[in-house]
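Asks: sequence? don't have it. structure:
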């Protein structure tokens, strides 16, 4: 693994590039961009998948989203779907500058919200020759289903306040502990598993600090990751979901993407007994996902 950086507009994005065993820089390799979930960083689940893909002969690039982790951009902790999609395009730009990457064999995969962003990028970014999602979510869908008008009104009021000197509001993505969630009456399975992954030694990373700029909410609510997929998502597509269904909706979103996509070559794979967060890092679940991902990319890029 090597640390790298590349530009999105005027700021630097921080990435980790994973190279195959017995790497030879005089050869050309297929490459895969690995996109992390919302609130995550490159060292977490995206890095896990990138590591395994590299062990199977691919160049794999995981990177921190703009405004987050080690990447640049202001304001900090902004989750802007349009910029997240542009990050993916910039990652592909970077890969095309590497002499050992075959520019005609580039794929993309993403986990959770990263899957939705990767799918959306593939609608217009035809340098992506194959696309895979692992418990990919249309993250905006969940926000649209939870008092969106009230939230949009609050964001508008906050922008006015900030324009007139008020401090920015930065909220947590999730409660910091299971105990905090219990006090708030938030005991849904996916949420508790998110806390277990992000806020305990299981998966936590100091750069994944559980912070979300409140004014991001208007961007999140209005973004539909799968919009026009029935016309423009034409590349080979692999959708991986777990059948232990929780409130974050990745099972539902996976079928939505699969059914909408215009791809002639598409497949959905259900990992039996796996929850959303099992497919982040649990060995049996991720092993099964990789048994689908590796041959899919070998056949299509």
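Replies: Perfect, I can see it now. Source: prediction; values computed, not measured.
Asks: going forward, measure contacts between C-alpha atoms and count neighbours the same way
Replies: Fine.
Asks: and residue 279, what is it in contact with?
Replies: 134-135, 242, 285-286, 289 (CA atoms under 8 Å, 6 or more residues apart in numbering).
Asks: surely it is in a helix?
Replies: Yes: counting by DSSP: H, G, I helix; E, B strand; the rest coil, residue 279 is part of a helix.
Asks: how much space between it and residue 112?
Replies: Residue 279 sits 9 Å away from residue 112, going by CA to CA, to the nearest Å.
Asks: what touches both of those two?
Replies: Counting by CA under 8 Å, 6+ apart, the residues touching both residue 279 and residue 112 are 134-135.
Asks: residue boundaries of the helices in the stretch 201-301 of the chain?
Replies: 216-222, 229-232, 250-260, 278-281, 283-300 (DSSP state H, counting those that start in this stretch).
Asks: can you list the buried residues in the third one?
Replies: Spelled out, it's helix 250-260. The neighbour-count check on helix 250-260 (16 or more other CA atoms under 10 Å) flags 250-255, 257-258 as buried.
Asks: try it against this one:
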């Protein structure tokens, strides 16, 4: 594995990424490549790189797992911004980097997105034709979440609050940063959190199981307004034509990956598309638990081998 920094020429910061290489890698040969995108508020060391990146590299792919702008080890200020437009643009910069590598076959570049990275992967592929195949694992549409569960189903009220906070910061107040999860599973229980996804997110991100220095699950509300009006699946019926493999668990929670997966497979213009349901497992089980991850890879590996 090699850690690199990719220059983001449209802005003024670098994108941090880890490249995973196949066994017996030979830089004189050409390999198919997969861009792996992390979940919302996460980082490349959580599931996109250390789980799926490593596994796909062992199957013969060059995999590049990157940190989103404003997050992880990538640049951009203020920190922790979750900007859908920039998140999608990051894929283009990573693709730009891949096509300069002599060992990457520019005609065999795919993408894999986990959780919110899945929605971003789908949206990016619609207008980035260098991406030839799209896979998602428990993918979620961040725009829908920002109109529904993430704002208590009050998008207008949320937008009003965001506007007030942005005005306050423009006038010199400190940037407000929200912590999206309780500090521990015990605190989640104390607060009465019963939703499967929110509680299991706390068990993953707030314990040694998934904790990483850059995976902090924070947000900046003054910079979230654009997300309320964004939709990962907009124009999928027209623009999403690449082969598509969507993997979800059947134990559903508030983040709605099963719902989103079913929707995009129905809407996509792709002639080759598959909705894979891993029975008996949840959103966060698919991040790192060996059995459901193995089942997901059993579908994703042949999908990428066939289409890249």
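Replies: That came through, no problem. Every value quoted in this text rests on a predicted model; they were computed, and no experiment measured them.
Asks: can you pull the TM-score for these?
Replies: The TM-score (TM-score structural alignment, normalised by the length of structure 1) is 0.98; 301 aligned residues with a CA RMSD of 0.9 Å.
Asks: before we move on, the earlier item: got TSV for the helices of the stretch 201-301 of structure 1, with distance to residue 203 of structure 1 too?
Replies: Listed next are the helices of the stretch 201-301 of structure 1 as TSV, based on distance: least, CA to CA, whole Å:
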stretch	distance to residue 203 of structure 1
helix 216-222	24
helix 229-232	32
helix 250-260	20
helix 278-281	8
helix 283-300	13
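Asks: re earlier: could you turn the buried ones of the contacts of residue 279 of structure 1 into a PyMOL selection?
Replies: Selection of buried members from the contacts of residue 279 of structure 1 for PyMOL, criterion 16+ other CA under 10 Å:
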select buried, resi 134+135+242+285+286+289
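Asks: make a markdown table out of the contacts of residue 279 of structure 1 and add distance to residue 199 of structure 1.
Replies: Rendered in a markdown table, the data for the contacts of residue 279 of structure 1 read as follows (distance: CA to CA, whole Å):
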| residue | distance to residue 199 of structure 1 |
| --- | --- |
| 134 | 21 |
| 135 | 20 |
| 242 | 22 |
| 285 | 21 |
| 286 | 20 |
| 289 | 24 |
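Asks: of all the contacts of residue 279 of structure 1, which comes closest to residue 188 of structure 1?
Replies: residue 242 (16.4 Å; CA to CA).
Asks: residues contacting the aligned partner of the closest one in structure 2?
Replies: Under the alignment (TM-score structural alignment), residue 242 of structure 1 maps onto residue 249 of structure 2. Residue 249 of structure 2 makes contact with 138, 258, 277-283, 286 under the criterion CA under 8 Å, 6+ apart.
Asks: how close does the counterpart of residue 254 of structure 1 in structure 2 get to residue 245 of structure 2?
Replies: Counting by TM-score structural alignment, residue 254 of structure 1 lines up with residue 261 in structure 2. Applying CA to CA, the value for residue 261 of structure 2 to residue 245 of structure 2 is 9 Å.
Asks: now the common contact residues for the two.
Replies: residue 275.
Asks: ok, now which ones touch the residue nearest to residue 128 of structure 1 when sequence neighbours are not counted?
Replies: Here the nearest residue to residue 128 of structure 1 in space, its sequence neighbours aside, is residue 107; by CA to CA, 6 or more residues apart in numbering that works out to 5.0 Å. Counting by CA under 8 Å, 6+ apart, residue 107 of structure 1 makes contact with 30-33, 127-131, 297, 301.
Asks: turn these into a markdown table, columns for secondary structure, distance to residue 96 of structure 1 and neighbour count.
Replies: Compiled in a markdown table, the contacts of residue 107 of structure 1 are given as follows (DSSP: H, G, I helix; E, B strand; the rest coil; distance: CA to CA, whole Å; neighbours: other CA atoms under 10 Å):
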| residue | secondary structure | distance to residue 96 of structure 1 | neighbour count |
| --- | --- | --- | --- |
| 30 | strand | 11 | 20 |
| 31 | strand | 10 | 31 |
| 32 | strand | 12 | 31 |
| 33 | strand | 12 | 26 |
| 127 | coil | 10 | 19 |
| 128 | strand | 12 | 28 |
| 129 | strand | 14 | 21 |
| 130 | strand | 16 | 28 |
| 131 | strand | 17 | 31 |
| 297 | helix | 18 | 26 |
| 301 | coil | 15 | 21 |
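Asks: which pair of those spans the longest distance?
Replies: Among the contacts of residue 107 of structure 1, 127 and 297 lie farthest apart (CA to CA), at 14.2 Å.
Asks: against residue 14 of structure 1, how distant is residue 209 of structure 1?
Replies: Distance of residue 209 of structure 1 to residue 14 of structure 1, given as CA to CA: 16 Å.
Asks: now swap in residue 84 of structure 1 and tell me
Replies: Applying CA to CA to residue 84 of structure 1 and residue 14 of structure 1 gives a distance of 13 Å.
Asks: same question, residue 204 of structure 1
Replies: Using CA to CA, residue 204 of structure 1 is found at 18 Å from residue 14 of structure 1.
Asks: repeat that for residue 88 of structure 1.
Replies: Between residue 88 of structure 1 and residue 14 of structure 1 the computed distance is 12 Å (CA to CA).
Asks: ok, the two, which is more surrounded?
Replies: More crowded of residue 88 of structure 1 and residue 14, by other CA atoms under 10 Å: residue 88, with 26 against 21.
Asks: which part of structure 2 lines up with stretch 159-174 of structure 1?
Replies: Mapped onto structure 2 using TM-score structural alignment, stretch 159-174 of structure 1 spans residues 166-181.
Asks: the matching stretch: end-to-end distance?
Replies: Stretch 166-181 of structure 2: ends 22 Å apart by CA to CA.
Asks: what comes up buried for that stretch?
Replies: Judged by neighbour count using 16+ other CA under 10 Å, the buried positions of stretch 166-181 of structure 2 are 166, 175, 181.
Asks: and if you look at stretch 199-207 of structure 1?
Replies: 199, 203-205, 207.
Asks: in structure 2, what range does it match?
Replies: Counting by TM-score structural alignment, stretch 199-207 of structure 1 corresponds to residues 206-214.
Asks: who's in contact with the matching stretch?
Replies: Counting by CA under 8 Å, 6+ apart, 42-43, 45-46, 71-73, 182-185, 203-205 sit against stretch 206-214 of structure 2.
Asks: nearest to residue 159 of structure 2 among these?
Replies: The closest of these, once distances to residue 159 of structure 2 are taken by CA to CA, is residue 71, at 22.7 Å.
Asks: that'll do, ta.
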